[in-house]
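Novice: Output the structure for:
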Amino acid sequence: MATNILFVKNMVCHRCILAVRDILLDLSISFDQVSIGEIHLSESLTKEQNELLSTNLNQIGLQLIDNRMNGLVEKIKQLVIMKARKEVGPNEHKMKLSVFLSEQLHHEYTYLSSFFSSVEGRTIENYFIDQRIEKVKELLVYKEMTLSEIAFEMEYSSVAHLSNQFKKISGLTPSHFKRVGSNKRKLLDQI
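Specialist: All right, here's what the predicted structure looks like:
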C-alpha cells in the first residue's frame, strides 16, 4: 500500500521531528515515518484530521504545505541546510551542491535552480551562502574555535574569503559579531 506524504514547512531539525511525532500520536493519526520536512501517513487524513494537524503544527511554528511544488522548494531548502551545516554523509559532503541536489531530488539542477528562484526570488547558491554564514555565526557564538579554525571547518579558501562573505551577508565583521553575539543570529526558518 502506497503511503501518503505530507510536506511540512520549517521542519529543519531532530526536535521538530519529535514534536511532529508527538502531535500525530496525540491526534491518533497513524503514520509510518516522520523525517525532516515530511510525514509519511499510513492512510489518508479526513478533512477534520487535516485541520487539527494543521492547527497543532502552526502552534509550534510549522506549517503544512498544500501542494507538491511548494513541497519541492521546502525539500531543496532542507537539503541545502543539511549540506551547509555538514549534516550529510562523507560521499554527499564531497559532492558539488548542484550534483547533490540533483541526485537527492531526481531532477536536473537547471530545473531545480530556476524553479527555486521563481518561487523564492533568490538563487539556491545565495540561500546556501546564507546558511553557511548562519553556521559560522553559531560557531562564533560558541567561542570554542578561532576564525581560522572556523574557516577551515567550513571549507573556506581563506580567513579573508570567510570574512568578506560574512561582512557582505551580515553587515558586520566576524570579530564584531563575536562581540555582539547571539542577538544577531537568525532562526533557520527566517533565512
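
Novice: From now on I want contacts and neighbour counts done on CA atoms only, so please keep to that.
Specialist: Noted.

Novice: now the helices: where do they sit in the protein?
Specialist: Using DSSP state H, the helices of the chain run over 14-26, 47-59, 68-84, 90-94, 97-105, 109-120, 124-142, 147-153, 159-170, 174-180.

Novice: Could I get the buried residue list for the longest one?
Specialist: By neighbour count, and taking 16 or more other Cα atoms under 10 Å as the criterion, the buried residues in helix 124-142 are 124, 127-141.

Novice: likewise the first one?
Specialist: Judged by neighbour count using 16+ other Cα under 10 Å, the buried positions of helix 14-26 are 16-17, 20-21, 23-24.

Novice: again with the fourth one
Specialist: Applying a neighbour-count criterion of 16+ other Cα under 10 Å, one finds Glu92 buried in helix 90-94.

Novice: and if you look at the last one?
Specialist: By neighbour count on 16+ other Cα under 10 Å, the buried set for helix 174-180 is 174, 177-178.

Novice: I'd like to know which elements it is packed against.
Specialist: In terms of contacts (3 or more Cα pairs under 8 Å, 6 or more residues apart in numbering; DSSP states H and E), helix 174-180 is packed against helix 124-142, helix 159-170.

Novice: Here is the second sequence; please produce its structure so I can put it next to the first one:
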Amino acid sequence: MTLYIKNMVCDRCKMVIADLFKKTGITVKSIELGEIETLDELTPEQLQTIEKRLRTVGFELIDDKRKQIVQKIKTIIIELVQNQSEVLKKINQSAYIAENIGRDYKYLTTLFSEVEGTTIEHFLIIQKIEKVKEFLVYDELSLSQIADMMFYSSVQHLSMQFKKITGLTPSHFKQMKANKRISINQL
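Specialist: Presented below is the predicted three-dimensional model:
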C-alpha cells in the first residue's frame, strides 16, 4: 500500500516517518520523500492511528489524488534544489518534472496553480532562494560562487530575484544574523 505524506522534505523526515511506522508495528517496504510503501494493506484503524501520529510530528496523509500529484511535483523540485543542483543546469526543468510525474507539463502547471495558488516556477524560485539563504548563513562562499552553484545567469540576476522574494539584498540578509531561513515545509 502506498501512502502520500505532506511535508516530507529531507532525509531526517524519512527517518522520523520510518520510526513512527516501526513503533506502530507497520512494516515499511520503501520510503521516499513524500511517499511510503507498506508491505501490507492497512486497516482503517491503522490508517487513523498513523494519521494522528503523523500530525503530532508535523506531517499529514494526502488522500486527494490531485494533492498527491502536487506533492510529487514539490518533492521533485526540492530534491533538485537541495541534492541535485547540477541537474538544474543540464535539464529543461519542465520536461524533467513532466517525465518524472508521467503527465503533460501544461496539465501539471494548471493543477499546481489550482491547488497551491502559485506557479511551479515560483515554487522553484522560492526553493532556490532558500538554498541561497543557507549558503549565505554558512558564509563559506562568495555571492558569485553561490550564483554559479545555483545556476543563475549572473550575480545581478540572483540579487534581483533574492530581493524580490525576501525584500532584502543578499548582503543585507547576510548581515542580519537574526533573519534565519524558513523550513522547507513551511513554504
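
Novice: What distance do you get for the equivalent of Leu57 of structure 1 over in structure 2 to Glu134 of structure 2?
Specialist: In structure 2, the residue paired with Leu57 of structure 1 is Leu54, using TM-score structural alignment. Distance, Leu54 of structure 2 to Glu134 of structure 2, by Cα to Cα, to the nearest Å: 27 Å.

Novice: One more: Lys67 of structure 2?
Specialist: 28 Å.

Novice: Ok, Ile146 of structure 2 next?
Specialist: Distance from Ile146 of structure 2 to Glu134 of structure 2, by Cα to Cα: 10 Å.

Novice: what's the answer for Glu45 of structure 2, then?
Specialist: 41 Å.

Novice: I'd guessed Arg132 of structure 1 sits against Ala84; true?
Specialist: Yes. Arg132 of structure 1 is within contact range of Ala84, at 5.1 Å (criterion: Cα atoms under 8 Å).

Novice: closest one to Leu6 of structure 1 among the helices of structure 1?
Specialist: Nearest to Leu6 of structure 1 among those is helix 68-84 (8.5 Å), distances taken as Cα to Cα.

Novice: Show me what counts as buried in the closest one.
Specialist: 70-84.

Novice: which residue is nearest the centroid of structure 2?
Specialist: With distances taken as Cα atoms, centre = their mean, Ile78 lies nearest the centre of structure 2, 3.4 Å away.

Novice: give the contact list for Pro170 of structure 2.
Specialist: By Cα atoms under 8 Å, 6 or more residues apart in numbering, the contact list for Pro170 of structure 2 reads 136, 143, 159, 162-163.

Novice: One more pass at 7 Å, please.
Specialist: Pro170 of structure 2 sits next to 159, 162 when contact means Cα atoms under 7 Å, 6 or more residues apart in numbering.

Novice: Under the alignment, what does it map to in structure 1?
Specialist: Checking TM-score structural alignment: Pro170 of structure 2 goes with Pro174.

Novice: Map Leu39 of structure 2 across to structure 1 for me.
Specialist: That one, Leu39 of structure 2, aligns with Ser42 by TM-score structural alignment.

Novice: isn't that match right up against Ser30?
Specialist: Yes. Counting by Cα atoms under 7 Å, Ser42 of structure 1 touches Ser30, with 5.6 Å between them.
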